[in-house]
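**Q** How does the following fold in three dimensions:
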Amino acid sequence: MPEQSPFDLAEGDPFGPHNLPYGVFSTAEAPEQRRIGVRYGAHVLDLSALPSALPAAIHPHAELLAAPNLNPLLAAGRTVWQQIRAAVHTAVTDPTHRDEVAPLLHPLAGITLHLPFEVADYVDFYASEHHATNVGRIFRPNDAALPPNWKHLPIGYHGRAGTVVVTGTPVVRPNGQRKAPADETPTFGPSTRLDIEAEVGFVVGAPSTLHEPVALGAFRDHVFGVCLVNDWSARDIQAWEYVPLGPFLGKSFATSVSAWITPLDALDVARTTPPARDFPLLPYLDDAAAEPGAIDIRIEVRINGEVVSRPPFSAMYWTAAQQLAHMTVNGASLRTGDLFASGTVSGPDPDQLGCLLELTQGKGPYLKDGDEVTLTAWAPGPEGARIGLGEVTGRVLPAT
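**A** As a prediction, this is how the structure comes out:
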């Protein structure tokens, strides 16, 4: 039986020509050489070699594609992103190019994937009304579940860019201070309430100018693509430290991201209307006349292979465009490689909750040493296709 061509994908493959996510890989033959690639089915197309194979279509961008990470490409801006995406689409779909392109396709099983971009800043939001309400009831049972500002602005915090890690990187259980309600004084040691947070991340490409806010309508000019995020959380450390300034050491020890960044343009069909807002929004956040800002991404959370939740990203109260507008409204500038995440994605149903804190109503059990957590997701694409987001997996190791 003849070997199947890498160009001939199985029906319904979520990494087909409508997707084409970007990553960084190395091969066993050249483990030190990191190359930019695009996933196509069960293969990765080596973009660093594509200008030689298709010089007319992509040669002007050869220097960007020869970089060891995505940052130069991210900085190039939307026009270049679209030109390269169109050339890659032609490379994998036009039969006349198969002889030149086939040698540039590497099986996924034979490569190593790396963090695809150098993270500049990391911001995490708190954009799900269902999640915020559930957490408020757990942490503040005698107060209103949502703080009075929650429906007027996207709440967020700055995280630690240096601890953003690529899928497959083990997560060491963090040590820290914690204080149970019955304890007189805090204790120190490994977190006993290690949790996950299923999130969607947005990768900034083109930077912005200091003191110039980024308006809702400029979202596509600055955001290159989307990835899955697991914002690991030590709930016992977080509960003791977060008043009055918010998350710190309970979050900063590790944030896992996918090895693949799905271009924003691949998710056009998945655009949808966000939930109705309860209060009028200030002009810089008012998206009533903008393109639909929500994205229909269906996430699946598995722990040790068992599905525990299916959170719907379309249920998020605040959109990514609103988050970006709020993040810059004070004049803060964007840098190439900035990553901002949605916050935990949760829906209204019991099987749509994006963290163990909610799934167990704060009672646990939480993650044990050796547990492996995997996030996967897909979004509707054109012609009935599915757009797959690269998975995020991490295994918990004991505290050191």
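**Q** can we go C-alpha only for contacts and neighbour counts from here?
**A** Will do.
**Q** contacting residues for D286?
**A** P280 (C-alpha atoms under 8 Å, 6 or more residues apart in numbering).
**Q** what's the answer for the one 3 residues further on, then?
**A** A289 is in contact with no residue at all, counting by C-alpha under 8 Å, 6+ apart.
**Q** so P350 sits right up against Q361, yeah?
**A** No. Counting by C-alpha atoms under 8 Å, P350 sits too far from Q361 to count as a contact (10.5 Å).
**Q** and for the two, which residues touch both?
**A** By C-alpha under 8 Å, 6+ apart, no residue touches both P350 and Q361.
**Q** helices or strands next to the strand of greatest length in the chain in the packing?
**A** Longest strand in the chain by number of residues, with DSSP state E as the criterion: strand 386-397. If you count contacts as 3 or more C-alpha pairs under 8 Å, 6 or more residues apart in numbering; DSSP states H and E, strand 386-397 packs onto strand 171-172, strand 223-231, strand 255-257, strand 372-380.
**Q** Turn those strands into TSV, including mean neighbour count.
**A** Formatted as TSV, the entries for the helices and strands packed on strand 386-397 read as follows, by neighbours: other C-alpha atoms under 10 Å:
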stretch	mean neighbour count
strand 171-172	20
strand 223-231	27
strand 255-257	26
strand 372-380	22
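**Q** among the ones you listed, which is nearest P148?
**A** strand 223-231 (25.0 Å; C-alpha to C-alpha).
**Q** would you list every one of the helices in the chain?
**A** 50-53, 55-58, 62-65, 71-75, 78-93, 98-101, 129-139, 219-222, 235-241, 320-328, 356-359 (DSSP state H).
**Q** Now do the last one: everything it contacts.
**A** What it means is helix 356-359. 131, 134-135, 195-196, 235, 350-351, 353, 362-366.
**Q** could you redo the last one with a cut-off of 7 Å?
**A** Residues outside helix 356-359 that contact it (C-alpha atoms under 7 Å, 6 or more residues apart in numbering) are 134-135, 195-196, 353, 366.
**Q** mind listing what the residue nearest to L74 when sequence neighbours are not counted touches?
**A** Closest residue to L74 apart from its sequence neighbours, by C-alpha to C-alpha, 6 or more residues apart in numbering: G205 at 4.0 Å. When contacts are counted by C-alpha under 7 Å, 6+ apart, G205 touches 74-75, 77, 222-224, 336-337.
**Q** To compare with the earlier structure, here is another sequence to fold:
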Amino acid sequence: MTSAAPDWGTTTLPWCSFSVDDGPRRVGVGVGRSVLDAGAALPWLADEVADGTLDALLAHGPDRRDQVRRAVADLVGTQTDDLPLVPADDVTLYLPWTVRDYVDFYASEHHAAAVGRLFRPGTDPLPAAWKHLPIGYHGRAGSVVVSGTDVRRPGGQRREPDGAVTFGPSTRLDLEAEVGFVVGGPATRGPLTLAEAEDRLFGVVLVNDWSARDLQAWEYVPLGPFLGKSFATSVSAWVVPMDALRHARTAPPPRDVPLLPYLDDTSAPAGALDLALEVRIGDEVVSRPPYRAMYWTPAQMLAHSCVNGAAVRPGDLFASGTVSGPARGEGGALIELTANGAEPIVLGDGSTRAFLHDGDEVTVSATAPGPAGRRVPLGEVRGRVVAGS
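**A** Model (predicted):
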């Protein structure tokens, strides 16, 4: 269901769920251009991964998580023969864990401001609360699909320019390039401190939160996105451990509004991530959004999501919202790149895109700084738009 893995090397060690031919699902680790069968390589781990998912591993705290990662790293680093490795081109990849809850944030100031200027010209483009708290909406866990899954064009209500309310397939289907965070640790209830939230970050996935802009525009007042978002959210098939991103840690951008104590990260200045995203339609690059420009950090997003006492469970997924930068060509959605369709982008074959066409395949990939000056791949999330019924 997904394309082959990149060359992961021997230090990133991302997690996946895979099968070979028609065999059972297994938990794997990316090593070079192969997949290591984790249960076969580490027999003491076999029971925890017997169902072929990361669910049991996610339920443990950071100590167990680090123990397992060190064991895999030691095995890969000291043994080159007789490892249970399968060529990545020979495997089928699946969603690696059971998504419990899904929350999508709106953490890019550049994206929020660009959209605000489009919809509220002449006023402050940011909502009043935006720099005080990470704004988000509670998504639909059942809509999360693994990279490579086709995305059917959604249908629904929309209001036409003449004011008529009609029903039909979305005519303004958009992509949203995002970064997602998989939550680990025992189930608990909030609040969490920023340090506790940081410990809950198991790993990173790439996300495309597909959006039907015409459905969204008609439905979103006053409760926010609903059917314009809930039809599909694509995630990459590889979960890159947070520990593999140590060299990508960086400071968030300057903030000009004081934060309340539960969000104040001045004592943790390296809570942000320096990730370089790339968005392609077909084989053509249409955007390169920089994640380091995000205003809110992952720990802040998680801490805010449960500050009211909400539950935090292993397998929860939260995403950053559209990743965008300040420069032209750094928007993470077509609504920005095309000024809400008014300025379509021109592809190499001469065709234009205001929004996505049936048959378009969208791929979001990313890299991060790694050891010895090299780049660490984060894989990709890919999906092809197919006609709705």
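**Q** Next, the TM-score between them, please.
**A** Remark: TM-score between the superposed chains equals 0.94 [TM-score structural alignment, normalised by the length of the second structure]; 373 aligned residues with a C-alpha RMSD of 1.2 Å.
**Q** counterpart of K251 of the first structure in the second structure?
**A** Per TM-score structural alignment, the equivalent position to K251 of the first structure in the second structure is K229.
**Q** Just give me the neighbour total for its match.
**A** Look at K229 of the second structure: counted by other C-alpha atoms under 10 Å, it has 19 neighbours.
**Q** Distance of it relative to Y102 of the second structure?
**A** Going from K229 of the second structure to Y102 of the second structure by C-alpha to C-alpha, to the nearest Å gives 12 Å.
**Q** okay, and the common contacts of the two?
**A** By C-alpha under 7 Å, 6+ apart, no residue touches both K229 of the second structure and Y102.
**Q** Could you check which residue of the first structure pairs with W296 of the second structure?
**A** Per TM-score structural alignment, W296 of the second structure is aligned with W318.
**Q** ok so, going back, and of the helices and strands packed on strand 386-397 of the first structure, who's closest to P116 of the first structure?
**A** Using C-alpha to C-alpha, those put strand 255-257 closest to P116 of the first structure, at 9.4 Å.
**Q** what's the average distance of the closest one to the second structure?
**A** Compared with the second structure after the fit, strand 255-257 of the first structure shows a mean deviation of 0.2 Å (mean C-alpha distance after the TM-score superposition for the first structure).
**Q** what does that strand rub up against?
**A** Contacts for strand 255-257 of the first structure (C-alpha under 7 Å, 6+ apart): 163-167, 227-232, 392.
**Q** Over in the second structure, tell me which residue corresponds to P68 of the first structure.
**A** By TM-score structural alignment, P68 of the first structure lines up with G52.
**Q** Sorry, wrong one. I was asking about D369 of the first structure.
**A** In the second structure, D369 of the first structure lands on D358 (TM-score structural alignment).
**Q** and I295 of the first structure, what does it touch?
**A** With C-alpha under 7 Å, 6+ apart, I295 of the first structure has these contacts: 270-272, 313-314.
**Q** And it? What does it align with in the second structure?
**A** I295 of the first structure maps onto L273 in the second structure, by TM-score structural alignment.
**Q** do G225 of the first structure as well
**A** Using TM-score structural alignment, G225 of the first structure pairs with G203 in the second structure.
**Q** burial measure for Q83 of the first structure, as a count.
**A** So Q83 of the first structure, with other C-alpha under 10 Å, has 14 neighbours.
**Q** got it, and R33 of the second structure?
**A** 18.
**Q** From V86 of the second structure, how far out is it?
**A** With C-alpha to C-alpha as the criterion, R33 of the second structure and V86 of the second structure are 9 Å apart.
**Q** Kindly report the same for A333 of the second structure.
**A** 36 Å.
**Q** got it, and L378 of the second structure?
**A** 20 Å.
**Q** do the same with T250 of the second structure
**A** Counting by C-alpha to C-alpha - T250 of the second structure and V86 of the second structure are separated by 35 Å.
**Q** Name the residue in these two with the higher neighbour count.
**A** Shown here are T250 of the second structure and V86; by other C-alpha under 10 Å, V86 has more neighbours (18 against 15).
**Q** Please identify the residue in the first structure that aligns with the more buried one.
**A** Using TM-score structural alignment, V86 of the second structure pairs with H106 in the first structure.
**Q** Quick one: residues contacting that match.
**A** 43-45.
**Q** hmm, back to that, okay if I get the contacts of strand 255-257 of the first structure as CSV plus distance to V200 of the first structure?
**A** As requested, the contacts of strand 255-257 of the first structure are exported to CSV (distance: C-alpha to C-alpha, whole Å):
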residue, distance to V200 of the first structure
T163, 17
V164, 14
V165, 15
V166, 14
T167, 14
C227, 6
L228, 5
V229, 5
N230, 8
D231, 10
W232, 13
V392, 11
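**Q** of those, closest to T262 of the first structure?
**A** C227 (6.4 Å).
**Q** Next one: that closest one from G388 of the first structure, what distance?
**A** With C-alpha to C-alpha as the criterion, C227 of the first structure and G388 of the first structure are 10 Å apart.
**Q** What of V88 of the first structure?
**A** Taken as C-alpha to C-alpha, the span from V88 of the first structure to G388 of the first structure is 17 Å.
**Q** Tell me the residues of the second structure aligned with the longest strand of the first structure.
**A** Counting by TM-score structural alignment, strand 386-397 of the first structure corresponds to 375-386 in the second structure.
**Q** average gap between the matching stretch and the first structure?
**A** With mean C-alpha distance after the TM-score superposition for the first structure, stretch 375-386 of the second structure averages 0.7 Å from its match.
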